[in-house]
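Trainee: 3D, please:
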Amino acid sequence: MKKDDVHEMREMMIAKQVARIIPELKLVDPADFIAYLHDEHFANISDIIDAATELHFYPHTLRFANGGSFELDWDTPPTITLDMEFSNDGVTAYFQLIMSPEGFGVELDNVVFENPQDDETDTRQLIDALNNARLKKTSGK
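Mentor: Prediction:
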């Protein structure tokens, strides 16, 4: 499998898990995210992320990574980008969560494995780490 395919597959797996918290994050006014990012009130964003994740993930497995940006102009709706980190079972993934009125996306920066092996084994380890971080597990997902 090509490196781009592996990266894209891992990105999709993370996005599938992050999708669980998007409804809670969309309850926050985009202006609040923009103000917190602009004024670098990262603790406020961290609190929002923690509250959104607490029903779906074990504490501190999915968290805000103290950075982000926003796009805001007169002609388009705002887009909020938050730096995020997932860490569990020896796997740490760094990514951006991008939210807009049209939906959300994930851009994976890097995945670090405590004991890296081949792409297939590492991807399986990421899947297991994501599943083990969830509070409510379902079979086959």
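Trainee: contacts and neighbour counts: CA atoms only from here.
Mentor: Will do.
Trainee: where do the strands sit along this structure?
Mentor: 62-71, 79-88, 91-100, 103-113 (DSSP state E).
Trainee: and the angle for the longest one with strand 91-100?
Mentor: Using axes from the mean of the first three to the mean of the last three Cα atoms, to 10 degrees, the interaxial angle of strand 103-113 with respect to strand 91-100 works out to 170 degrees.
Trainee: Show me what strand 103-113 is packed against.
Mentor: helix 3-18, strand 91-100 (3 or more Cα pairs under 8 Å, 6 or more residues apart in numbering; DSSP states H and E).
Trainee: Please compute how far the shortest one lies from its chain's middle.
Mentor: Spelled out, it's strand 91-100. Relative to its chain's centre, strand 91-100 lies at 4 Å (Cα atoms, centre = their mean, to the nearest Å).
Trainee: Now distance to residue 106 too, for the helices and strands packed on strand 103-113, in a markdown table please.
Mentor: Formatted as a markdown table, the helices and strands packed on strand 103-113 follow (distance: least, Cα to Cα, whole Å):
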| stretch | distance to residue 106 |
| --- | --- |
| helix 3-18 | 6 |
| strand 91-100 | 5 |
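Trainee: Another sequence for comparison is provided below:
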Amino acid sequence: MLDIRNRHTAVRERLLAEALQEIVAELRLVDVVDYIAFLRMGEHGNIGDIVRSSSELHMKPGVLRFADGGEIDLNWGSVPVIALDLEFRHEPVVVHFRLELGAVNAAVDIRYIEVEDGEDATAAEVTDRLRHAIEASKIKPQPVTSVA
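Mentor: This is a model prediction of the structure:
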């Protein structure tokens, strides 16, 4: 049986993963070889630009950013996995997490979550604040109006 922290962490990771689905699809438009080269050569600015442009249609500016770290799991005979350190920031919540991108799967691993004035918040309250921050960070599609 999972302890309460693990249950809340799993729920938070699921919330974040669901919010990032469209962004993950955008990130996969970049060739895996480019991620490998950028990570190996320390070209973090290029990855930051990719993350920024991939998220701009789905989240408000500055909400999702590359946190200057990542890893490559690349072995002979296996599918490469690119792990990017990312930060989700929408007041009052900041989440540091790792996004793992495989050929068909993606995973979110939360490393740290901070909630402004949240030192007395329960685990459920922190999860609820994250849920609200994710919802508030999304760019809402504008209704299409017809011109007569």
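Trainee: rewinding a little: out of the helices and strands packed on strand 103-113 of the first structure, the one nearest residue 118 of the first structure is which?
Mentor: helix 3-18 (10.9 Å; Cα to Cα).
Trainee: which residues of the second structure does the closest one align to?
Mentor: Under TM-score structural alignment, helix 3-18 of the first structure corresponds to residues 5-20 of the second structure.
Trainee: mind listing what's buried in that stretch?
Mentor: 8, 9, 10, 12, 13, 15, 16, 17, 19, 20 (16 or more other Cα atoms under 10 Å).
Trainee: same thing with stretch 121-138 of the first structure?
Mentor: For stretch 121-138 of the first structure, using 16+ other Cα under 10 Å, the buried residues are 122, 123, 125, 126, 127, 129, 130, 131, 132, 133, 134.
Trainee: For residue 55 of the first structure, state which of those residues is nearest.
Mentor: Nearest to residue 55 of the first structure out of those is residue 134 (Cα to Cα; 8.9 Å).
Trainee: Does that closest one touch residue 53 like I think?
Mentor: No. At 9.5 Å, residue 134 of the first structure and residue 53 do not qualify as touching, with contact defined as Cα atoms under 8 Å.
Trainee: how about residue 115 of the second structure, what does it touch?
Mentor: The contact partners of residue 115 of the second structure, by Cα atoms under 8 Å, 6 or more residues apart in numbering, come to 92, 93, 94, 126, 129.
Trainee: okay, these in JSON lines with distance to residue 51 of the second structure next?
Mentor: JSON lines is the format used below for these (distance: Cα to Cα, whole Å):
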{"residue": "92", "distance to residue 51 of the second structure": "22"}
{"residue": "93", "distance to residue 51 of the second structure": "19"}
{"residue": "94", "distance to residue 51 of the second structure": "17"}
{"residue": "126", "distance to residue 51 of the second structure": "26"}
{"residue": "129", "distance to residue 51 of the second structure": "24"}
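Trainee: Out of those, flag the one nearest to residue 44 of the second structure.
Mentor: residue 94 (20.6 Å).
Trainee: what's the burial count for that closest one?
Mentor: Using other Cα atoms under 10 Å, residue 94 of the second structure has 19 neighbouring residues.
Trainee: how near is the aligned partner of it in the first structure to residue 20 of the first structure?
Mentor: In the first structure, residue 94 of the second structure lines up with residue 92, judged by TM-score structural alignment. According to Cα to Cα, to the nearest Å, residue 92 of the first structure stands 19 Å off from residue 20 of the first structure.
Trainee: Skip the chain neighbours and tell me the closest residue to the equivalent of residue 62 of the first structure over in the second structure.
Mentor: Under the alignment (TM-score structural alignment), residue 62 of the first structure pairs with residue 64 of the second structure. Sequence neighbours aside, residue 88 is the residue nearest to residue 64 of the second structure in space, at 4.7 Å (criterion: Cα to Cα, 6 or more residues apart in numbering).
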